[in-house]
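Q: Have a look at this prediction, sequence included:
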Amino acid sequence: MNNIKEEKFLAAKEAVKHVETGQVVGLGTGSTAYFAIAEIGEMIKSGLRIKAIPTSSQTEDQARSLGIELVSVDDVDAIDLTIDGTDEFDDNLNLIKGGGGALLKEKMVARITKKQVIIADSSKKVDVLGVFMIPVEVLPFTVNYVQRRISELGGAGNIRMKEGKHFLTDEENYIIDADFGEIEDPYDISDKLNNIEGVVCNGLFLDLADVVIMGTEDGIVTFEK
């Protein structure tokens, strides 16, 4: 296991200590969340009983294979705990997410979560958001329009492709990865993106994380609000 994978694994091992029997647990998407879900699967074998809400078809498949009981986000009023990864985070625990393409459901789950625990390797910590481009999920028929509007806001929008075709989210929307450089005011950028017709969701997750657990080569570092 290389250093980055080891850091992700350490963060995941620490995060699952928050999981308790009887909880409704949100399961994130991505390479770091994968380790946490695998650990929860081992806890299920030892008697843990939870109901879990996956944030993507990929996560759903993994959770089912581990015997984790699943429910829909529409079946609950609140989620006790969510463990998810991030593409980057700053000192205010604001995040950019959506590199895996699951930002819509990830944000919905985060909105109704009582405790959002984010896990990350040490490469994800930044002084100012914007090293990672902001994923913007859009309705397919609006993609060129939204791309132009992003340009008018001072950004550069790149339509995400996969194997020569438009990348499709689980909801069959497209994603534009928007580069604004260093983001001095993420709240302003988020509001402006949300006001563009055709935008379904953007990858700025502001004031949603309660804890960030970061794995490092020296162990765990925890950031809390």
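A: The structure has been received and is ready for your questions. Numbering: from 1, shown residues only.
Q: drop to CA atoms for contacts and neighbour counts, all remaining ones
A: Fine.
Q: now for the top strand by length along the chain, which elements pack on it?
A: Identified as the longest strand of the chain according to DSSP state E is strand 113-121. Judged by 3 or more Cα pairs under 8 Å, 6 or more residues apart in numbering; DSSP states H and E, the packing partners of strand 113-121 are helix 3-15, helix 31-45, strand 79-84, strand 211-216.
Q: got another, please set it beside the one above:
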Amino acid sequence: MSAEQAKIAAGIYAASLIEDGQKVGLGSGTSAWHFIRALAKRIGEGLNVVCSPASSTSRKLALELGVPLVELDELDELDVCVDGADEIAPDGSMIKGGGANLLWEKIIATNSAKMLTVVDPSKVVTTLGAFPLPIEVTPAYYGTTIKNIASLLERMGWSNVRVERRMTESSPVITDNDNYIVDAHLGTLTQPLELAIALNQIPGVVENGIFPAMSSGVIVGREDGTASLVEPGFNADEVRVGSQ
């Protein structure tokens, strides 16, 4: 429950930063869903906002809670999006996609004036890569796409990287776009932008879970119910122990 309490605290803090009249991107995953719940409470108290969701699950939750939704295509730009991360580094780079929603999440984040990331301390890292990198691929010839991903990683300096289609029991994980998720077990990722660009050049790759330097601020929740906002350039060790 301690990690869950930290996520709740981060979500509540993020919701407190939303201003009247803003257009808000709603991320996906447990931390983002706590933000949506906290935002719905503020809307019930009179906050006037419109929102665009980053997954079908977030859309469903927002509708259940009475959060007003507008399709992103109908807006010029979102003022802010709030989303979680599987890992986040000091420069604001992230690995996302543990919940298989990376494509929608990246579309929402890219079309927002700023992105706030809500996390518990365990998601703050010095260097990305311990969390397997999610890559969304088309079902057609996915086996060949996996081979091509592995070949690219080898050319870029990784050796014997495990690249595998994500499964739930005996069935493949299917994204909101009816695609597969492939996970690459990198270990360390020091040049996220370079790898993100290279992966997207592979036919069959739809998008990848590297969000290079995209976070404008990180809201770190704590198990005691407190939360704080840190800007890119933070010290990961200090943030994890709560001294920032």
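A: Everything's here; your move. Note that the structure is a prediction, hence the values are computed from the model and not measured.
Q: So after superposing, what's the score?
A: TM-score of the superposed chains, computed with TM-score structural alignment, normalised by the length of structure 1, equals 0.96; 224 aligned residues with a Cα RMSD of 1.2 Å.
Q: Give me the mean deviation of the longest strand of structure 1 from structure 2.
A: Comparison of strand 113-121 of structure 1 with structure 2 after fitting gives an average deviation of 0.5 Å (mean Cα distance after the TM-score superposition for structure 1).
Q: And the contacts of that strand?
A: 4-5, 7-8, 11-12, 15, 26, 32-33, 78-86, 110, 208-216 (Cα atoms under 8 Å, 6 or more residues apart in numbering).
Q: Look up how far residue 134 of structure 1 lies from the residue nearest the centre of structure 1.
A: Central residue of structure 1 (Cα atoms, centre = their mean): residue 97, 4.6 Å from the mean position. Going from residue 97 of structure 1 to residue 134 of structure 1 by Cα to Cα, to the nearest Å gives 8 Å.
Q: Next, count neighbours for residue 53 of structure 1.
A: By other Cα atoms under 10 Å, 27 other residues sit near residue 53 of structure 1.
Q: With adjacent residues omitted, what lies nearest to it?
A: Residue nearest to residue 53 of structure 1 in three dimensions, not counting chain neighbours: residue 26, with 4.7 Å by Cα to Cα, 6 or more residues apart in numbering.
Q: Same question for residue 208 of structure 2.
A: Using Cα to Cα, 6+ apart and skipping the chain neighbours, the partner closest in space to residue 208 of structure 2 is residue 135 (4.3 Å).
Q: Can you tell me the element that neighbour falls in?
A: strand 133-137 (DSSP states H and E).
Q: Can you show me the helices along structure 2?
A: For structure 2, applying DSSP state H gives helices covering 2-17, 30-44, 56-65, 102-110, 142-155, 192-199, 236-241.
Q: how about those helices, which one is nearest residue 230 of structure 2?
A: Nearest of the helices of structure 2 to residue 230 of structure 2, taken as Cα to Cα: helix 236-241 at 8.2 Å.
Q: Show residues contacting the closest one.
A: 89, 90, 121, 122, 124, 125, 126, 220, 244.
Q: In terms of distance to residue 58 of structure 2, which of these ranks first?
A: Checking the contacts of helix 236-241 of structure 2 against residue 58 of structure 2 by Cα to Cα gives residue 220 as the nearest, at 20.9 Å.
Q: tally of neighbours for the closest one?
A: Counted with other Cα under 10 Å, the neighbours of residue 220 of structure 2 add up to 29.
Q: aligned partner of it in structure 1?
A: Counting by TM-score structural alignment, residue 220 of structure 2 lines up with residue 214 in structure 1.
Q: Average separation of the strand holding residue 135 of structure 2 from the aligned part of structure 1, please.
A: Mean for strand 133-137 of structure 2 is 0.6 Å (mean Cα distance after the TM-score superposition for structure 1).
Q: Measure how far that strand is from the centre of its chain, please.
A: Between the centre of strand 133-137 of structure 2 and the centre of its chain there are 13 Å (Cα atoms, centre = their mean, to the nearest Å).
Q: Of the contacts of helix 236-241 of structure 2, just say which sits nearest to residue 61 of structure 2.
A: After measuring the contacts of helix 236-241 of structure 2 against residue 61 of structure 2 - Cα to Cα - the closest member comes out as residue 220, at 22.8 Å.
Q: which residues sit in contact with that closest one?
A: By Cα under 8 Å, 6+ apart, the contact list for residue 220 of structure 2 reads 6, 10, 118, 119, 120, 121, 227, 228, 229, 230, 239.
Q: hmm, which two among the residues you listed are most spread apart?
A: Spanning the widest gap among the contacts of residue 220 of structure 2 are 6 and 230, at 15.3 Å by Cα to Cα.
Q: Compare those two (neighbour count), which wins?
A: Under the criterion of other Cα under 10 Å, the comparison of residue 6 of structure 2 against residue 230 puts residue 6 first, with 23 against 18.
Q: thought the more buried one was touching residue 223?
A: Yes - counting by Cα atoms under 8 Å, residue 6 of structure 2 touches residue 223, with 4.4 Å between them.
Q: Spatially nearest residue to the residue mapped onto residue 86 of structure 1 from structure 2, not counting backbone neighbours?
A: For residue 86 of structure 1, the aligned position in structure 2 is residue 85, judged by TM-score structural alignment. Spatial nearest neighbour of residue 85 of structure 2, excluding adjacent residues (Cα to Cα, 6+ apart): residue 96 at 5.2 Å.
Q: list the contacts for the match of residue 86 of structure 1?
A: Residues in contact with residue 85 of structure 2 (Cα under 8 Å, 6+ apart) are 94, 95, 96, 117, 118, 119, 123.
Q: Which residue in structure 2 aligns with residue 159 of structure 1?
A: Under the alignment (TM-score structural alignment), residue 159 of structure 1 maps onto residue 165 of structure 2.
Q: need the contact list for that match.
A: Neighbouring residues of residue 165 of structure 2 by Cα under 8 Å, 6+ apart: 172, 180, 181, 182, 183.
Q: Repeat the analysis, applying 10 Å as the threshold.
A: If you count contacts by Cα atoms under 10 Å, 6 or more residues apart in numbering, residue 165 of structure 2 has them with 134-137, 142-143, 146, 172-173, 180-184.
Q: With neighbour count and distance to residue 65 of structure 2 added, can I get those residues in TSV?
A: Listed next are these as TSV, based on neighbours: other Cα atoms under 10 Å; distance: Cα to Cα, whole Å:
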residue	neighbour count	distance to residue 65 of structure 2
134	28	30
135	31	31
136	28	30
137	25	32
142	20	38
143	15	41
146	23	40
172	15	30
173	17	27
180	24	30
181	32	29
182	26	33
183	21	33
184	22	36
